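Novice: Here is a sequence with its predicted model. Questions after.
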Amino acid sequence: MSATTPEVHTDLVLEPRDVKFDWSRLPLHWIPDEPVATHTINVLHLLLPEGERWFTKVFKDALPLITDEQLREEVLGFIGQEAIHAEAHQEVLDHLVGQGLDPRPYVRQIAWMFQKVLGEKPRLGPRKRRENVIERVAFVAAIEHFTAFLGNWALNSPGLDRAGADATMLDLLRWHGAEEVEHRSVAYDLLVHLDPGYGRRVRGMLIGGPLLVHLWVRGLRFLLAADPELRGSLKPSWRQAWEISQRGLLPDPVQSVRSGLRYLRPGYHPTQEGSSGQALAYLAASPAARAAAAAH
C-alpha cells in the first residue's frame, strides 16, 4: 500500500467479542523457566486495565466532536473492544494475587496517572476542553500504534510456542493482538479527523513513546521484586531483553524503536502495519473467540 494513498476506515465493522478465559491452571511463570520473559509480557496486565478504561473514556469524550458517521461507528466498536480487553487483563491480575504476587501497589500508581494526570479537566471552557480532548486522542493514537505493533508480534511469535508457553495465555495475547491489528487505524483516523496537522501527532508520540517505555521498565522491576518464587534474585537489563528477544520470546528492541520512528513519517498510516487478513483469520480460529461466538 502506498504511503500517500492510505486506506482510511473503509467498511470496517468492529465486533466486541465477549471472550472468557480459565486461569485456574495458569502457572506463575507461564513461559517455563523464563521468569523475565514472562513478567516482561505480564506488564501488559498491569498497564492495560486502567489504560484501556482511559482509552474508552477519551473516545467517549470525543464522540460529540465526530462529524463522520462511518468513523463514529468505528469509534463505538473500538470502545466496545477496549472495554472487554480491560476486563480480560483484570482477570489475570486477580489471578496473580491468588498466586502470592500482589500487583495492586503498582496498579494504584497507574490508575492515579490515568485518572488524575491524564484525565479530563472539568473546569476548562469549551474551546480548551476541545483542545484537551484532541490532545488526549493524540496520545491514544501513539499508544495504539505500539499496541498494534505488539499485536502483530504476538500473531507472529512462534518462539513462544517452541518455549511451551501456556496455551490459554497465548490465546489471550493473540486474541487481543488480533483485535489491536483489526482496529489499528481507528485512533489515528480519529486524530486526523479532529486535527489533520502533523505537529500534534508528533507530540503524542514524543510524549507517549518514552512514557510507555518508562512504565514498562518500572512494571518489570516491580513484578520481579514482588514474585514470591524469585525473592528479588533477578534484576532486568537491556542486554537480557535483547538476548531473550533473539530467542523469539519478546519483541526485538531495535524493531520496536523503528516502529516508533515509522509513526513520525509524514506519509504514515496504520494500515501499513500488520495484516487485517491475518488478524481476522486468528479471530476465526481463537478458542476463546470461537466460544464467545457460539454463546451468542
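Specialist: Noted; the coordinates are in hand.
Novice: CA atoms for contacts and neighbours, from now on please.
Specialist: OK.
Novice: which element follows the strand or helix carrying K57 toward the C-terminus?
Specialist: Using DSSP states H and E, K57 sits in helix 35-62. For helix 35-62, the following helix or strand on the C-terminal side (DSSP H and E) is helix 69-98.
Novice: Which residue would you name as the spatial centre of this protein?
Specialist: T147 (3.7 Å; Cα atoms, centre = their mean).
Novice: another structure for you, compare them:
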Amino acid sequence: MKVRDIDIDFSTAEVFWTPKSPEFAQFWNATSSYLPYLEPFLNRVVREGMGQLSDGDAQFREDCRIFIAQEGQHYRNHEKFNTMLRASGYPELDDREAVMKANYEGYLKDRGLKFCLGYAEGFETLGPILACYFLESARELQDPELDDPTADLWRWHLAEEYEHRHVCNHLFHRLFPGYWYRLFGIFYSGRHMFAYMIRTTLYLLGEDYRAGRIRNPWRSRLRLLGVGGRMLAYVLPRLIQSMHPSYDPLDIPPPERSMEVLAKAEELWARKRPQ
C-alpha cells in the first residue's frame, strides 16, 4: 500500500468519456457524484475504529492511515470531475447529492460505530470486485481510441480500492466479530448505494435525451441493459463468494495490470510541486 498524491486535470474531460457507450460513462458518472460524501464518511469511521485498536496493532494502524490518505485523494479528484459534470446540463444533480450527504451525516450522528463500520465493510467488499471488473472485463474500456482523464481517474481509484481491500474487513472483525452483521452491512450498503446509482444514471440519461445529446433513446436503453447485465453477471457471483464465513479479501488475486495502472497514474497525474 502506498499514498499517491494524484491531481488529475479534467479540462479536456468529456461527460461521455466512453463515447461509443455513453450509458457506461453515465453509470460511473452517477457513481462519482456521491463519492465526495461516502469517502469522507469511510475515513471518519476508520479513524474512529483505529482509536479502539490495541497498542500491538502498529502495522494495521499504518494500513488504516494509508487507507484514509488514499480515500482522501479519491474524493478530492472526484469532486473536481463532479464540478464539470454539474455544469454540463444536469440541474437536479446537486439535490440528489444532498440526499446522500445527509444520509451519511445521519449515520455518523445516530447509528453508532458498529453500523457505520458494517456499512463501510459492505462497500469495501464491492471495491476489489469492481476493480477486477473495470480493469479486466469491462469491454467499454478496451477501445484503443479511449483517451480521457476520467478513465484514468477510475482505473487509478479502483486499483487502489484493490490495494486497500482488507482494511475495513479486518477492522470490522477486530472490533465487532460476527458473520451475520457483516452480511447485513453488505446488503444495507449495497441497496442504499445501488438505488442511488441506478436512479441517478436514469436521471442523467433522461436529461441527455431531452437535450438531444443522445439521439436515439430506445437504442440507448438497450445499450444500458447491456452495460448493466454484463456488470451484474460479473459482480454477482463474486459478491456471493465474498459472503462465505471464511472470506478474507487478501485472498483475492490482483487485477491484471493493476500495478501498471498505478505507475501510469503517478507518471501522468502526480501533483506538480513548486520549483
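Specialist: Great, that's in hand. Model, not experiment: these values are computed from the prediction.
Novice: quick one: TM-score?
Specialist: Overlay of the two chains. TM-score (TM-score structural alignment, normalised by the length of the second structure): 0.86; 268 aligned residues with a Cα RMSD of 2.7 Å.
Novice: residue in the second structure matching the residue nearest to the centre of the first structure?
Specialist: Matched to the second structure by TM-score structural alignment, T147 of the first structure sits across from G127.
Novice: ditto for G208 of the first structure
Specialist: Using TM-score structural alignment, G208 of the first structure sits opposite S189 in the second structure.
Novice: ok, now how distant is that match from K80 of the second structure?
Specialist: According to Cα to Cα, to the nearest Å, S189 of the second structure stands 25 Å off from K80 of the second structure.
Novice: ok, now L268 of the second structure?
Specialist: 17 Å.
Novice: between S189 and K80 of the second structure, which one's more packed in?
Specialist: The residue with more neighbours, out of S189 of the second structure and K80, is S189; 20 against 16, by other Cα atoms under 10 Å.
Novice: from what I can see, the more buried one looks like it's in a strand, true?
Specialist: No: S189 of the second structure is assigned helix when assessed by DSSP: H, G, I helix; E, B strand; the rest coil, not a strand.
Novice: can you tell me which residues contact it?
Specialist: With contact taken as Cα atoms under 8 Å, 6 or more residues apart in numbering, S189 of the second structure is in contact with 119-120, 122-123.
Novice: Need those residues in a markdown table (columns: neighbour count).
Specialist: Converted to a markdown table, these look like this (neighbours: other Cα atoms under 10 Å):
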| residue | neighbour count |
| --- | --- |
| Y119 | 28 |
| A120 | 25 |
| G122 | 22 |
| F123 | 21 |
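Novice: between the residues you listed, which is nearest L42 of the second structure?
Specialist: Nearest to L42 of the second structure out of the contacts of S189 of the second structure is A120 (Cα to Cα; 5.9 Å).
Novice: In contact with the closest one, which residues are there?
Specialist: Here A120 of the second structure is in contact with 42, 45, 168, 185, 189 (Cα under 8 Å, 6+ apart).
Novice: for N43 of the second structure, same thing?
Specialist: 67-68, 71-72.
Novice: what do you get for F59 of the first structure?
Specialist: So F59 of the first structure contacts 75, 79, 137 (Cα under 8 Å, 6+ apart).
Novice: For the last one, what is the corresponding residue in the second structure?
Specialist: When you say that, I think you mean V137 of the first structure. Using TM-score structural alignment, V137 of the first structure sits opposite L117 in the second structure.
Novice: Same question for the second one.
Specialist: For I79 of the first structure, the aligned position in the second structure is I68, judged by TM-score structural alignment.
Novice: Find the nearest non-adjacent residue to that match, please.
Specialist: N43 (5.3 Å; Cα to Cα, 6 or more residues apart in numbering).
Novice: The first structure: which residue goes with that neighbour?
Specialist: Per TM-score structural alignment, N43 of the second structure is aligned with T56.
Novice: and the gap between its match and P228 of the first structure?
Specialist: 34 Å.
Novice: cool, and R17 of the first structure?
Specialist: 34 Å.
Novice: Contacts for stretch 125-135 of the second structure next, please.
Specialist: Residues contacting stretch 125-135 of the second structure (Cα under 8 Å, 6+ apart): 141, 155, 158-159, 161-162, 165, 169, 186, 231, 234-235, 238-239, 242, 249, 252, 254-258.
Novice: if you set the cut-off to 7 Å instead, what comes out?
Specialist: 155, 158-159, 161-162, 165, 234-235, 238, 255-256 (Cα atoms under 7 Å, 6 or more residues apart in numbering).
Novice: and if you look at stretch 145-161 of the second structure?
Specialist: So stretch 145-161 of the second structure is contacted by 10, 13, 17-18, 74, 127-128, 131, 135, 258, 261-262, 265 (Cα under 7 Å, 6+ apart).
Novice: Thanks a lot, see you next time.
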